Structures are given as C-alpha cells and as structure tokens.
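1. Next comes the sequence, and after it the predicted model I'd like to discuss.
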Amino acid sequence: MFDSLVKSPTSMSRREEYLREIISSYLFKDILVLEGVRYANKLVRLLQLLTFQIGKNVSVSELGRQLGMSKNTVDRYLDLLEKAFVIYKRSGFSRNLCKEVTKNQRWYFFDNGIRNALIGNFNPVDLRNDIGDLWENYIVTERLKRQEYLRQTTNFYFWRTYDKKEIDMVEERKGNLYGYEIKWKSVPVKVPKDWRENYPDAGFEVIHRENYLGFIYPNLST
C-alpha cells in the first residue's frame, strides 16, 4: 500500500505473503532472538497498538497499562524497534509557549506494508476506513526520505496545543518554520490562530493527492 518496500513479487497475494514472512522472520528471529526479547507476543501487540495511533499523541504509560508492562520496558521495546528501522518518532514543536504540547510523541512506520501485515488488512484504498492514517504515514515517511536524499538538514515535529489545535507536520530548515496539514482529499483548511499569531513568518500548506508529488520526490520542486 502506497509504495511498499516490497518491489520484486508481482502478484498481490505474493506481496502479502512476503510481508508476513518479513514479520515472522525479521521481527521474531532478528529482533526477538538476537536482542533477547522475552515476550514476543507483547512486542507484536505493541506494534499493533501503534498501527492505530498514526498521527496521534502516544502515551508510553498508557501503552504499558494496555500491555501489562512497565513504562521502562515499553521504552526499551520502542527504542529497539526504532533502531531496527521498523518505526520512528516525532516530538512536539514548541518555543516554550505554555499552551503547546511537547510531552508525548507520535510514532510512524517506515513502511505501510508492514503496518498492513500487522493488522492483516490489505484491502484497496477505497475499502479502507483508515485511509487517513495510511496517507499521513506515507507522506511523512517519504518526505523524511526526500530530505535525507537531498541532504537538507531538517528537524521534523508536529504541533499541538492543549486546546487541541494542531498541525500534522512542522519542518525547521535554516532557521525557518514550515507547517503542513496532510489530507487525503483536497479540502479547505484554516491556519490555526495560535500558530499564525505566534509564528507569523512561518509557512503553511495543505498536502493532498493533487499536489503531493513535488513534496516527496527529489526531482520535483516543492
């Protein structure tokens, strides 16, 4: 789904099988065995919980409560999965304004195909009720890859206030700020008042299906 890392298998059924093999061999053999993880089912369950929290603030304490694990153990598992390039995190952006949320983090998958395999859902996009999560994960991840490829030093964040005003992705480049809302459909989006007032020089743009190509591909302009 959305440019999975799996390129060689041609049929959809073979791709699905290949992704399941990656989870069973890579996750269980390489990560669980080599890193000495004792509870395989809880590691997979942790990833499954994260699949439904794309673009949302994640509380490690709440994850621990749902898994019956300590916060320190959850932190260790998250760190392990991040080092294995299964998931990665973004923190909240703030210039020390009291209304801005920075405590929690948001987690994304390096590949949507792995996310789909974890929840056993390979339906086409028109049959998905999680299309917003898939799209945001795809755009954020491909943008990160683009900036790395172009060697453009960029800090990535999200922005959210305690009264639930938010921007999906914030980039800090060469001292300048750029805010991006990520939408599956092209719909009007107002710039949050607090963002506009506190960061009047920051850019703001909505990324959707009609304008995303230049945002994620290095050979096209942003």
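-> Thanks, I have it.
2. can we go C-alpha only for contacts and neighbour counts from here?
-> Noted.
3. name the helices or strands packed onto the longest helix anywhere in the chain?
-> Criterion DSSP state H: the longest helix present in the chain is helix 131-149. Using 3 or more CA pairs under 8 Å, 6 or more residues apart in numbering; DSSP states H and E, the elements in contact with helix 131-149 are strand 105-109, helix 112-119, strand 176-182, helix 213-216.
4. Swap in 7 Å and give it another go.
-> Counting contacts by 3 or more CA pairs under 7 Å, 6 or more residues apart in numbering; DSSP states H and E, helix 131-149 packs against helix 213-216.
5. how about the helix it packs on: buried residues?
-> Leu213, Phe215, Ile216 (16 or more other CA atoms under 10 Å).
6. how about the helices of this protein, start to end?
-> 12-22, 40-51, 60-67, 71-83, 112-119, 131-149, 193-198, 213-216.
7. Please identify the most buried of those helices.
-> Highest mean neighbour count among the helices of the chain (mean count of other CA atoms under 10 Å): helix 112-119, with a mean of 21.
8. tilt between that helix and helix 40-51?
-> Between helix 112-119 and helix 40-51, the angle comes out at 120 degrees (axes from the mean of the first three to the mean of the last three CA atoms, to 10 degrees).
9. Comparison target, given below:
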Amino acid sequence: MPTRLRTRYLQADALAAVKRAPAVGILGARQVGKTAFSKQLAKAAQREVLYLDLESPAALERLRDAEAFLHEHRKKLVVIDEVQRKPDLFPLLRSLIDRDRRAGRFLLLGSSSPEIVRSSAESLAGRIAYLDLYPFCLHEVAQRDRDKLWLRGGFPRAFLAQSDASAATWTQDYLRDFTEREMRVLGLNADPKDTRAMLAMLATVHGAPLNMSMIAKSIGMTGPTVKRYLSWFEQAMLINVLPSYHMNLRKRLTTAPKVYFADTGLLHSQLRINDLASLRSGIVAGNSWEGFVIQQVRAWLKGRAELHYFRTHDGSELDLLITRSLRPVVALEIKTTNSPSLSKGNQLAFEAVKAPVQLIVTPTSDDFPYGKGIRVCSLGTLWGHLERALR
C-alpha cells in the first residue's frame, strides 16, 4: 500500500481555520484519515506539535493533571485524537482558551457522536471551528481511478488496497467493527444484531424516499427505534440524509427524505458487490452512481450551499437541487449513460423548480445544450458549472 500522504481537499480550509480560531475540530467517520490529515496540516502550518491519542493509556496518563500538562505546552499546537473518549476535557479547554485566545491552540480529532457534538457545543461555542473530513473524493484521486473510487469507496485503506478483493475484505471488517464495537464506544446503546439489520435494510433502499414504517415492519423494530438508529448512523457519518425540497410550490410534493450511504464502498459491501462488472450490470448501478455523484458534490461544496431532491406525487422528479437560503441555484438530474434522455417527469420538474442552472450529469459525455435551458455535462466538467453558479 502506498505510504505517500495525499494532500486532502480540506487542507486549505483547515489551515485557514487553524490561523483564525483557538480550536479546530476535524470530525469524520472512523478510519477516514483524520490522524494522517492532522500530521499533514501541522506540517503545513509550520507549528511545533504535541500529539495525544486518547486511545493510548500513555496519553491518558499524561493528562492525569490535564490543566498543568496543557498549560506547560501552551505554545504548541496540541493535537488531541479520539477526543470523544474524554468529554470532560471540553470545559478545561474552554478555560484554557479563555485565558489565552491565540489562534491555533488545539486541533481536536474525533469520530462524530452525540457526546462530542453535545459537549463541544456547550463548552466551546464561539471558540471552535468545525470541519468535516470525508473519505477520498474525486478531486483527490487520478481521473483514471474514478470507477475504482466508485466501487471501493474513499476510505483510504479500501481505496489504496492492492486489489478489489482486499478492499472488499477491509470494508467488511470495518462494518463488522462498527456494528460490534464502535457504536458502543461512541456511547450508543445499540444492539449489534439490530445494527446489522438496519444497515442491510438501508442498502436496499439507498436513494429512495424513506418509508419509516416499511423499514420498521421489515426488520421487526418500532418506528421510534428505526428513527433513533438512523440518527446514530448519520451522526457517525455512515449515512447522509437528503431532504426533499418543498418551498413555495403549489404542488403535492414528496416530503420524506432520501437516505444514502455516505461512502459507496460501504453500500457495495452490504450488497456483496466486489467488482466493477457486477456493479455496472447490477440493478443497483443507477442508485449507487447517483449516491456517488451526490457525495462528490457534498464534499466539493464544503458547506457553501444546501442539498435537496425534488419529487411530486405525480412523478416529476430531480435527483439533486443545490439551494441557498432555500432558493434553487442549480438543478441536476444524474444519469449513468453518456447519451441521456429526460422523462416527462424530469422535464416538468426542471420547469417547476426554475433553477438558474439546469444540468444533466453523465459519466464522461461531451458538454452540450440539451434544450429549454438544460445542459448536458460530464462529472468531470460539472465543477466548473457549479463554481460559476455559486459565485
């Protein structure tokens, strides 16, 4: 496996945050590369660093008198990894920051969880800048590796594995660890059997409007329990919830959100899809590709706009709306073919939404007008259209 560190898409934003805020929080799923990224960031910031991994007993021992220890190293950038494991640190960090509000004092790394969000929100409000670190995205890999990224997902150990089979094995192990151990480490009272059942069910409804009662009935849970697990998975950055768009339109709209696995490698592991041939020929290819494109857009946006989908009860539908203050800026329909056509429902949806920029996104087609203000573009040229639309 290559050992060279890749420059992550978040580096410029994180470096700016370190120079602006007393504390910076890098949140991401477990094994997404937060530790490697923190070392890359510290090097770019040209700071003397103290690194503490709270999974290490030695680090916990050094924090026995945390106030004195951290005060002693106050001139350094203190990187605290797996910070969610010691939530009682947050009030102390607040006190230390209030005594000395210099920028770049603490870099906090953690798997997103209810505990870390609640504790930091209460203790470090106004003192911390949050950034979400996703798995590798298209802007971090070679163009020739796009389909590999789609199949394997962007978790570094899966994407950089020697073979598709090795990547699949790593992802299966990752999900097993999440199911049997990590949920409880995050402070969640989750039953491994129920967690497995929920993940398996979510793989079958990836990209579909969420029917909570159907899921509950299928796996023998109550509606509130299903809702609780969905919230846990979302906070752990395992899934993304895409809300429907329903502002100021005189139509009967679907209001249920859609749920997507945040990483297509995780989805494919659940569905036992381990090679590109099986993926391309399978019935899930369309929904999988749709989720892949949406995740690439989400990572590229870095919080600059909101994401929705659009669907009416009469069948008008668009895969993705990019909005600002709930006003459509870009409307996208995502296709797996390079010779796309629109259904009547797609055309009616474009007309109803009236976004200034209307795009059909294909894998690798040329960029050309489709008609009625709609343009076809490839995933590779999408970013130029989005950049111009969001200026």
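-> Happy to help now that I have it. These numbers come from a predicted model, not from an experiment.
10. Got a TM-score for the two of them?
-> Remark: TM-score between the superposed chains equals 0.87 [TM-score structural alignment, normalised by the length of structure 1]; 218 aligned residues with a CA RMSD of 2.6 Å.
11. and the helices of structure 1 as TSV, adding distance to Leu32 of structure 1?
-> Output for these, formatted as TSV (distance: least, CA to CA, whole Å):
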stretch	distance to Leu32 of structure 1
helix 12-22	13
helix 40-51	7
helix 60-67	17
helix 71-83	10
helix 112-119	16
helix 131-149	25
helix 193-198	43
helix 213-216	33
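12. Spit out the contact partners of the alignment partner in structure 2 of Val44 of structure 1.
-> By TM-score structural alignment, Val44 of structure 1 lines up with Arg196 in structure 2. When contacts are counted by CA atoms under 7 Å, 6 or more residues apart in numbering, Arg196 of structure 2 touches Thr179.
13. Repeat that for the one 10 residues further on.
-> In this structure, His206 of structure 2 makes contact with Val259, Tyr260, Phe261, Asn287, judged by CA under 7 Å, 6+ apart.
14. Alignment lookup: it to structure 1.
-> In structure 1, His206 of structure 2 lands on Ile54 (TM-score structural alignment).
15. Same question for Ala256 of structure 2.
-> Using TM-score structural alignment, Ala256 of structure 2 pairs with Asn104 in structure 1.
16. again, but for Glu333 of structure 2
-> With TM-score structural alignment as the criterion, Glu333 of structure 2 matches Glu181.
17. out of everything not next to it in sequence, what's closest to that match?
-> Leaving aside its sequence neighbours, Glu181 of structure 1 sits nearest to Val206 (CA to CA, 6 or more residues apart in numbering; 4.7 Å).
18. and if you look at Leu276 of structure 2?
-> That would be Leu151: by CA to CA, 6+ apart, it lies 6.4 Å from Leu276 of structure 2.
19. Residues contacting the host helix or strand of that neighbour, please?
-> Using DSSP states H and E, Leu151 of structure 2 sits within helix 146-152. For helix 146-152 of structure 2, contacts defined as CA under 7 Å, 6+ apart pick out Leu138, Ala158, Phe159, Ala167, Thr264, Gly265, Leu276, Phe292.
20. Stretch 104-114 of structure 1 too?
-> So stretch 104-114 of structure 1 is contacted by 1-2, 4-5, 19, 54-59, 85-92, 115, 134, 137-138, 141 (CA under 7 Å, 6+ apart).
21. Identify each buried residue in it, please.
-> Going by 16+ other CA under 10 Å, stretch 104-114 of structure 1 has these buried residues: Gln105, Arg106, Trp107, Tyr108, Phe109, Phe110, Asp111, Asn112, Gly113, Ile114.
22. And for stretch 154-167 of structure 1?
-> Here stretch 154-167 of structure 1 shows Asn155, Phe156, Tyr157, Phe158, Trp159, Arg160, Thr161, Glu166, Ile167 as buried, counting by 16+ other CA under 10 Å.
23. Can you list which of these are found in strands?
-> Asn155, Phe156, Tyr157, Phe158, Trp159, Arg160, Glu166, Ile167 (DSSP state E).
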